[in-house]
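**Student:** Just to be clear, the model below is a prediction. Sequence and coordinates:
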Amino acid sequence: MDGRQRFWETMRYGNPDRVPYFEEGIRREVLKAWRAQGMPRGLQLSSLFYTDHQEEIQPDMDPHPAPRRWPASPAELRDFQGRLEAEDPRRLPRDWPVRVAAWQAHRHVLLLRVHRGFFLSLGVHGWRRFNQVMRLLVDDPEIIRQVLEVQGRFAARLAERVLRHVQIDAAVFSEPIGGNHGPLISPRMYEEIVMPGYLPLMDVLRQHGVEIIILRTYANARVLIPVMLKWGFNCLWACECAVEAMKYRELRSEFGRDLRLIGGIDLDILRKGKEAIHREVMETVPPLVAEGGYVPLADGRVRADVPYENYLYYRRLLEEATQA
């Protein structure tokens, strides 16, 4: 069974030979630290542990040229629309035809990032713009809704451009919208202002038979899950969410098989001892693997403060837990 088949069997609650495991990449500084701790030079971690290759297509979704000012009025919005041309050659890699040809018979998991989420679609990259957006949500929520609808139609056209040539395994909406205490907008605002902008994308994905639609979120987005399920998302990939509210076993217990899950292993545990790692993995992974619809993964990329021996123990334990 290849990686793509394994992913589909897992997401469809079938009978994979084992669950997939995605490695999000080990940074150079991490490998440097681990070599100082005894990792043999030249060792490839892939030779020690199974890893299922996954690739994510990431079109350029930036407005071109970049606006000096993000739209806060209908006139500015009309100008902004002209900067979102889905057929712009810069949206896709220069070697796009070569990549498309290589993907025709792909056996690994191929994802497509289709949207950057609420804040990034509104140009929030720092405190000043964040403050502007939060004020507009109170003073003029309609202009926020209109900007998101423009962004959604653009994202749908861009996804259509990709899907004309490539068969993907899942679509990914990136939604960095929260902190440890919850999302920065209410579920009501999320449903009334954000979700309508996603509808054109959902239509395109359905037309192209995209079955798995992932919301990749950060920190504590717990109260948004009922909204996401209502609007057509069926998989949660939660990152950097070391809070009780996002414990995957509790989420599965509440939302059942409608909510597929990727991640769920607290990255912070890898900085602690083997006892803590064992408890986290064995409490989380085996029950969810037995139920299906779950890809176990740490909820963030490993950093240099994770000891090499801890990582080795975690990966060996994960293999044991998923093959039992």
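**Tutor:** Cool, got the structure.
**Student:** For the rest of this, base every contact and every neighbour count on C-alpha atoms.
**Tutor:** Noted.
**Student:** host element of Glu320?
**Tutor:** Here Glu320, judged by DSSP states H and E, is contained in helix 308-323.
**Student:** swap in Ile214?
**Tutor:** Counting by DSSP H and E, Ile214 is part of strand 213-218.
**Student:** Report the next helix or strand after that strand in sequence order.
**Tutor:** Proceeding N to C from strand 213-218, the next assigned helix or strand is helix 225-230, under DSSP H and E.
**Student:** what does the helix holding Glu320 rub up against?
**Tutor:** The contact list for helix 308-323, computed with CA atoms under 8 Å, 6 or more residues apart in numbering, reads 18-19, 34, 37-39, 49, 270-274, 277-278, 281-282, 285-286, 289.
**Student:** In strands, which of these fall?
**Tutor:** Members of these lying in strands (criterion: DSSP state E): none.
**Student:** among the residues you listed, which ones are buried?
**Tutor:** The neighbour count (16 or more other CA atoms under 10 Å) marks 18-19, 34, 39, 270-271, 274, 277-278, 281, 285-286, 289 as buried among the contacts of helix 308-323.
**Student:** Take this one as well and set it beside the first:
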Amino acid sequence: MINMNSKERFLSIMKYQQVDRMMVWDFGYWPETVKRWETEGLPENVDISKFLGIDVRWKLLEVKTGPFPPFEEEVIEEKDDTVIMKDDWGRIIKWANSEEKRRSTFPQFIEFPVKNRIDFKEYCNRLNPVDEGRYPKNWSTLIEKYKNRDYPLGIHIDGLFGFIRQIIGLENLSLLFYDDPVFVEEVMEYHMNFVLEYAKPILNQIELDFAIFWEDMAYNKGSLVSPELVRKLMLPRYKKITDLLHQYKIDLIWVDSDGTVKELIPIWLDAGINVFFPAEQGNCENRIGDWRKKYGKEVRIIGGIDKFEVAKGKKAIENQITKNLHLIQEGGFIPILDHSVPPIVSLTDYQYYLELVRNIKM
């Protein structure tokens, strides 16, 4: 069979079609991982993806889909290792005082820009969906470049839960579902319309391969909001967005959510969302085989490989591939570590894992 490029291979796997070989992808590497690998044989300042033989990864449109203009970043307090600052979403955060450390740590959220309806009304001044500043200056050039791409290209969408979490905060949002559910619904409705309005002109200009909702609405024991509320508040709005995407022949619609998402899978499927990333393993309860048995080939996976197991050596790595092999060979499943590669994974073990993936017979 003729060799495919990443775009062709991705679409063939996700659509259960014949493919030349399995995709070899990952989600990047912690800075500490790179430092470790450099002591184990990785050349310094090398393109790591090329060194490892990673296929060209998916890309997202270079369009600003958050608040615009973004808030001006402002340092409020600076110490040796940390900084308290306002970020581009208007949140007050405490974070590591170096870009390198930020790549492997999470910020501590101190204050969020929206606390009530008045705050949200003001925030909406930064949510003009058709502001030309959302597009890069070379947009027309990019449109032409995208036509000849060899990689999957998608559009990013801050999810209905994900967006409101970004501006209100997880704890505050959790209380709002009880204290003022009408306000929660108002924000979700506004955001849905915002997404529809910024997406339409883009979809009229570019043929895309996928769309991805960023949600992060689960932890290791399950959903952060009840499935009943998800069905009531989010499902109808998801469907309006996915209906638009389907009009433009985008039928691979991802959701990116960490945690145990098994109780959300049927809702997302009803909403037209059919690709699940990263299918986190470890101490999460995401049983991919059970999903496929219950929901059939509508379930597609990108992820699903336990990074902690890959760190344990060849036997554990082989077990990760073996237990998923029939699902991978069936299609609709691209195995990737369920996050960036952490420093507990040696270069030798990671190369062994990649070689096993590369040699899977499809």
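**Tutor:** Sure, I can see it. What you see is a predicted model; the values in this text were computed from it and never measured.
**Student:** what's the TM between chain one and chain two?
**Tutor:** The TM-score (TM-score structural alignment, normalised by the length of the first structure) is 0.89; 318 aligned residues with a CA RMSD of 2.3 Å.
**Student:** what does the strand holding Ile214 of the first structure correspond to over in the second structure?
**Tutor:** Using TM-score structural alignment, strand 213-218 of the first structure corresponds to residues 253-258 of the second structure.
**Student:** Please, where are all the strands along the stretch 101-250 of the first structure?
**Tutor:** Ranges of strands in the stretch 101-250 of the first structure, per DSSP state E, counting those that start in this stretch, are 109-115, 170-175, 178-179, 182-183, 213-218, 235-239.
**Student:** Just name the most buried of the ones you listed.
**Tutor:** Mean neighbour count (mean count of other CA atoms under 10 Å) peaks for strand 235-239 among the strands of the stretch 101-250 of the first structure, with a mean of 25.
**Student:** That one versus strand 170-175: what angle between them?
**Tutor:** With axes from the mean of the first three to the mean of the last three CA atoms, to 10 degrees as the basis, strand 235-239 of the first structure and strand 170-175 are set at 50 degrees to each other.
**Student:** okay, the angle between strand 235-239 of the first structure and strand 213-218?
**Tutor:** Going by the same axes, to 10 degrees, strand 235-239 of the first structure makes 20 degrees with strand 213-218.
**Student:** distance from strand 235-239 of the first structure to the second structure after superposition?
**Tutor:** When the second structure is overlaid, strand 235-239 of the first structure sits 2.3 Å from its aligned residues on average, using mean CA distance after the TM-score superposition for the first structure.
**Student:** and the gap between Ile214 of the first structure and Ala290 of the first structure?
**Tutor:** According to CA to CA, to the nearest Å, Ile214 of the first structure and Ala290 of the first structure sit 21 Å apart.
**Student:** Aligned against the second structure, show me the partner of His106 of the first structure.
**Tutor:** Superposed on the second structure with TM-score structural alignment, His106 of the first structure falls opposite Arg149.
**Student:** Now do the contacts for its match.
**Tutor:** Contacts here follow CA under 8 Å, 6+ apart; on that basis Arg149 of the second structure touches Lys7.
**Student:** go with 7 Å
**Tutor:** The contact partners of Arg149 of the second structure, taken as CA atoms under 7 Å, 6 or more residues apart in numbering, number zero.
**Student:** got it, and Gly303 of the second structure?
**Tutor:** Applying CA under 7 Å, 6+ apart, the residues near Gly303 of the second structure are Phe277, Pro278, Ala279, Ile334, Pro335, Ile336, Leu337, Asp338.
**Student:** What's the match for it in the first structure?
**Tutor:** Aligned counterpart of Gly303 of the second structure in the first structure: Gly263 (TM-score structural alignment).
**Student:** any idea whether that match is helix, strand or coil?
**Tutor:** The three-state assignment at Gly263 of the first structure reads strand, by DSSP: H, G, I helix; E, B strand; the rest coil.
**Student:** any idea how far Lys274 of the first structure is from it?
**Tutor:** Counting by CA to CA, the gap from Gly263 of the first structure to Lys274 of the first structure is 19 Å.
**Student:** cool, and Tyr248 of the first structure?
**Tutor:** Relative to Lys274 of the first structure, and taking CA to CA, Tyr248 of the first structure is found at 21 Å.
**Student:** What of Pro20 of the first structure?
**Tutor:** In terms of CA to CA, Pro20 of the first structure sits 23 Å off from Lys274 of the first structure.
**Student:** ok, now Leu163 of the first structure?
**Tutor:** Going from Leu163 of the first structure to Lys274 of the first structure by CA to CA gives 44 Å.
**Student:** same deal with Asp79 of the first structure?
**Tutor:** From Asp79 of the first structure over to Lys274 of the first structure the distance is 56 Å, taken as CA to CA.
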